[in-house]
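Provided below are the primary sequence and the corresponding predicted coordinates.
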Amino acid sequence: MQYIMKTIVLLAILFVGLFTGSASGQQQPQLEKSLLWKVTGKGLPQPSYLYGTIHMICDADFKIAPKTKNAFDQASQLVLETDLFNPSTPALVKAAMRADTPLSKKLSPTEYATLDSLMQQKMGMPLKPFDNFKLTMVMALMMQKLFSCAQPKSYEMTFNQMATSKQLPVGALETIQEQLDLMNKAFSDEQIITQVKEFDSARIMMNQMVENYKAEDVSALYNRMVEELMDKHTIQIMLEERNHHWVTEMPEMMQKGSSFFAVGAGHLGGPIGIIALLRKQGYTVTPIMN
């Protein structure tokens, strides 16, 4: 059960998702290569900052650059995607991931046997302990196993620890319940099963995304997701709807003081990305290169 609870927490900090599908055949305009952006204009009393995270990454690839530490030190609050570190989060995630029908009854015998075999081969565990959970739980397990390290690090957790040490308030752009509801709506059982079957390809893709991330190439991350990793339905729910909601929440937070927004890097780029949406609202959003 301790392992299951640990997995439940990991589920809440998943990357946007690794799901096959093609949304568009067109490449989007390229942004400057930076994970850190400054937001000014429209009467803001102080600049705020937008930082693109990758929700899990191995320690050897984990880095917080001096420019990022400097921006963080100037902020008066940290704002994450969701209220991940609320004490009630593990219970909420566990409840949201509980299945109405056990997987052993929901899936056909052939599907169950195939998924169980794949989990044992690729993840080193049987499907049985997760029989009463939704397949989204299997997605969380797979995400952790895509990395070569046993314990991937979290930028969100590190930023939260930094905020705690500086006694900074920590806000959120959405509740954990809202995020969980979106995840359950965005990913079908068929998508998850297909992705488990393509585990080796997903691992290669994750390695490529980590390299894009280390290069601070938010445009490449966005293009990779919409061209190779997500279908139209998933893009609409996990990117478009959330981004539009977030940029309606950010102005009031920025007016109250300098905010350091830490959200998945895949949300920054593209025509529906936070950078483009903030610019449409009249804000000046500029990359911080050094």
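Received it, and whenever you're ready, just let me know what you need.

from here on, contacts and neighbour counts on C-alpha atoms
OK.

now the strands: where do they sit in the stretch 51-200 of the chain?
77-82, 170-174 (DSSP state E, counting those that start in this stretch).

other SSEs contacting the longest one?
If you count contacts as 3 or more Cα pairs under 8 Å, 6 or more residues apart in numbering; DSSP states H and E, strand 77-82 packs onto helix 155-166, strand 170-174, strand 259-264.

Below is an additional structure, to be compared with the one above:
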Amino acid sequence: MHRWQPDGSSRKSDPALLEKIKAEAAGTPNGKGLLWKVERDRQEPSYLYGTMHVTDPRVVSLKPNAQSAFDASKTVVIETTEVLDQAKMLASLMQKPELMMFTDGTTLTSLLSPEDAARLNKALEARGISPASVSKMKPWMLSAMLALPACEMVRKAGGAAILDIKLAEASKATGKNLEGLETVSDQFEAMASLPMEIPYERPRGYGPARRSHR
């Protein structure tokens, strides 16, 4: 099992691991399927489309079949409609700071070995983030932050929107009924409720980082 390295060095130095991951992904049944049609006799069909919270043009540009399904739909349901009002969303989250930050004496470095703390600080500094500014951040939150590649951070800083936002804006512009499955607070509560060990694990075959406590 490969261990998570916050600086991403394993991805660069272990091409064999990357090829293994690609092979496993290729073996997944319908692994490239993004658009699914759900239908029953004498009822209008519904469509399920897989999205990612990134601004990559390959993600936010709908393929013709997905665009046709969107155009034919009267109601569009995304994760949360709160993405259309960032200020309101942040104000809601600020009412529950314990979901994102440690509110006791815990710090990130108190949960990591010296080696992993140094590696984490290196990854943060490479992104222009002061380690001190995130020292009280919950591991799941920081893990999500570090999961974004540099190119994604640049696009977002430039105002690029994720697909959910683009679909929501297009729905309102064309008079579709727009609904959300949950609130951002619901999402954060779910992430914050995970056992502390889970945020230390990353996808792409990496295992957990070592921690200094038990």
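That came through fine. Here the structure is a predicted model, which means the values were calculated and not measured.

one step back: dump the strands of the stretch 51-200 of structure 1 into CSV; add mean neighbour count and distance to residue 89 of structure 1 as well.
Shown next, in CSV, are the strands of the stretch 51-200 of structure 1 (neighbours: other Cα atoms under 10 Å; distance: least, Cα to Cα, whole Å):
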stretch, mean neighbour count, distance to residue 89 of structure 1
strand 77-82, 23, 10
strand 170-174, 20, 13
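
Please name the residues that touch residue 144 of structure 1.
10, 56, 152 (Cα atoms under 8 Å, 6 or more residues apart in numbering).

returning to what we had before: indicate which one of the helices and strands packed on strand 77-82 of structure 1 is closest to residue 6 of structure 1.
helix 155-166 (13.9 Å; Cα to Cα).

tell me, that closest one lands on which residues of structure 2?
Taken onto structure 2 by TM-score structural alignment, helix 155-166 of structure 1 occupies residues 163-174 there.

got a list of contacts for that stretch?
So stretch 163-174 of structure 2 is contacted by 51-55, 59-60, 76, 78-79, 81, 83-84, 177-178 (Cα under 8 Å, 6+ apart).

and with 7 Å instead?
When contacts are defined by Cα atoms under 7 Å, 6 or more residues apart in numbering, stretch 163-174 of structure 2 is touched by residues 51, 53, 55, 59-60, 76, 78, 83-84, 178.

So which of those residues is surrounded by the most neighbours?
Neighbour counts for the contacts of stretch 163-174 of structure 2 peak at residue 55, which has 22 neighbours (criterion: other Cα atoms under 10 Å).

ok, the equivalent of residue 84 of structure 1 over in structure 2 - how many residues close by?
Aligned counterpart of residue 84 of structure 1 in structure 2: residue 82 (TM-score structural alignment). Residues near residue 82 of structure 2, counting by other Cα under 10 Å, number 19.

which residues sit in contact with residue 82 of structure 2?
With the criterion set at Cα under 7 Å, 6+ apart, residue 82 of structure 2 makes contact with 89, 183-184.

what do you get if the cut-off is 8 Å, keeping everything else the same?
Counted by Cα under 8 Å, 6+ apart, residue 82 of structure 2 has contacts 88-89, 183-184.

could you flag which of the residues you listed are buried?
Among the contacts of residue 82 of structure 2, the ones that count as buried by 16 or more other Cα atoms under 10 Å are 89, 183-184.

how much space is there between the residue mapped onto residue 102 of structure 2 from structure 1 and residue 78 of structure 1?
Counting by TM-score structural alignment, residue 102 of structure 2 corresponds to residue 99 in structure 1. Plainly put, residue 99 of structure 1 is 34 Å away from residue 78 of structure 1 if you go by Cα to Cα, to the nearest Å.
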